[in-house]
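In: Pasted the sequence and its predicted model underneath.
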Amino acid sequence: MHGPGSASWLLVALCAASGAYCLLRMRSRVEEQRRTAGGEALMGFGMALMAVPAAVLAPPSGVWGAYVAVFAAAGLRAAWTARHRPHHAHHLVGAAAMVYMSAAMLLAPGAGHGAAGVPALTGALLLYFTAHVLASGARLVPVGAAVTPEAGVVSWADRPELALVCRLAMSMAMIAMLLTL
């Protein structure tokens, strides 16, 4: 997952900022925001740690095993939640991608795809996250005045468009990480 220094640090900053905002969303008055925020914060901070340049922090191989366990547990929780809320399937795919990348680093640290080409699972994940980025970006395009005077002041933790921006940013970061795998 460790790419060029400046790109890695940009990924670290992007993912850490997304994780921090997700922690803020855990204080939301909207139950659905609180329900998803913890898993998204875990994903953001996990991706930030994974993107730290190897020259700065070269984790021992045992760390990758811990990543596999943590994100497998997050994936199980996302699968359980997605049974009743199908829109949570994105969290399941994200956790599966983290398990896949962590397992790849555990089994062959530092080895890229090389001459073997891109494995089918990596390609499928790249297609999924690219589609998610395009769909999320399209939903952010304003279609008219969305201000409702009766809604009052909305706190930072309750802004659905900012939650969508966090998901968009983490999907873009996932693409970058999958490309460097």
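Out: Thanks, I have the structure now.

In: use CA for all of it now, contacts and neighbours both
Out: OK.

In: Kindly tell me how buried Gly38 is, as a neighbour count.
Out: Gly38 has 17 neighbouring residues, counting by other CA atoms under 10 Å.

In: just checking, it touches Leu23?
Out: Yes - in this structure Gly38 lies within contact range of Leu23 using CA atoms under 8 Å: 6.7 Å.

In: Do you have the helices of the protein handy? List them.
Out: 5-25, 31-51, 61-82, 89-107, 120-140, 160-180 (DSSP state H).

In: could those helices go into TSV alongside distance to His113?
Out: As requested, the helices of the chain are arranged in TSV below (distance: least, CA to CA, whole Å):
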stretch	distance to His113
helix 5-25	19
helix 31-51	18
helix 61-82	18
helix 89-107	10
helix 120-140	10
helix 160-180	9
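
In: Put this next to the previous one:
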Amino acid sequence: MHGPALVNWLLAALATGSGGYCGWRVRQGRKDASCGGDRPARRESDLLEAAMGLGMAGMALLPGVAWGWPYALLAAALLVGALAGRGAGLRAHRLHHGIGALAMAYMALAMTAGAPGGHAGHHGEPAGLPMVTGLLLVYFGGYALWEGSRVIAADGAMVAAPLPRACRAAMGIGMFAMLLTM
């Protein structure tokens, strides 16, 4: 990414931690109320969140077009799956992850396109399309606030299974931070 090195490393640590936790949850295979207790849907969501977190960490430290193509294919599969999926919850998860994968592909391609040596946006030039970047910033900023607000109940007490929600909020914040560097 094009921010200060410390910010890139902190973003990579946040994304690795969130992605690693989601990967651990895939291996545990326990039922969890945060995804309605539906084991296949929870496993799919955890697997996608692990892939997004580890991909975000990689992009923060080693930006390049190589990250864009796998996430573009993942976005296409998820968006088609969201249209064809059964159950509103599964469709919503796939749609959200499809938007996330599309944002990852967009960032990877926008930051390497149009500049010699693959460093678009380096000297004050914005990378990508400002309208698309702005819409993604609104989406992920809103998502981070919404998911973060679900970690704490109205009476100030922690809700059941707060860590998965906190990880999702952290991933939303990470995507927002990555988009800001464009």
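Out: Alright, I've got the coordinates. All values derive from a computational prediction rather than experimental measurement.

In: Overlay them and tell me the TM-score.
Out: Once superposed, the chains reach a TM-score of 0.79 (TM-score structural alignment, normalised by the length of the first structure), with 161 aligned residues with a CA RMSD of 2.4 Å.

In: circling back: right, and the helices of the first structure - which one's nearest Val147 of the first structure?
Out: Closest to Val147 of the first structure of the helices of the first structure, according to CA to CA: helix 160-180, at 12.7 Å.

In: can you give me the angle that closest one makes with helix 5-25?
Out: On the basis of axes from the mean of the first three to the mean of the last three CA atoms, to 10 degrees, helix 160-180 of the first structure is oriented at 150 degrees to helix 5-25.

In: just checking, what packs against helix 160-180 of the first structure?
Out: helix 5-25, helix 31-51, helix 120-140 (3 or more CA pairs under 8 Å, 6 or more residues apart in numbering; DSSP states H and E).

In: residues in contact with the counterpart of Ala57 of the second structure in the first structure?
Out: Applying TM-score structural alignment, one finds that Ala57 of the second structure aligns to Ala48 in the first structure. Residues counted as contacts of Ala48 of the first structure (CA atoms under 8 Å, 6 or more residues apart in numbering) are 11-16.

In: now these as a markdown table including neighbour count and distance to Arg83 of the first structure?
Out: Compiled in a markdown table, the contacts of Ala48 of the first structure are given as follows (neighbours: other CA atoms under 10 Å; distance: CA to CA, whole Å):
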| residue | neighbour count | distance to Arg83 of the first structure |
| --- | --- | --- |
| Leu11 | 26 | 31 |
| Val12 | 23 | 32 |
| Ala13 | 17 | 33 |
| Leu14 | 21 | 30 |
| Cys15 | 29 | 27 |
| Ala16 | 22 | 29 |
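
In: need those residues in JSON lines with distance to Ala95 of the first structure, can you?
Out: Compiled in JSON lines, the contacts of Ala48 of the first structure are given as follows (distance: CA to CA, whole Å):
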{"residue": "Leu11", "distance to Ala95 of the first structure": "18"}
{"residue": "Val12", "distance to Ala95 of the first structure": "18"}
{"residue": "Ala13", "distance to Ala95 of the first structure": "20"}
{"residue": "Leu14", "distance to Ala95 of the first structure": "18"}
{"residue": "Cys15", "distance to Ala95 of the first structure": "15"}
{"residue": "Ala16", "distance to Ala95 of the first structure": "17"}
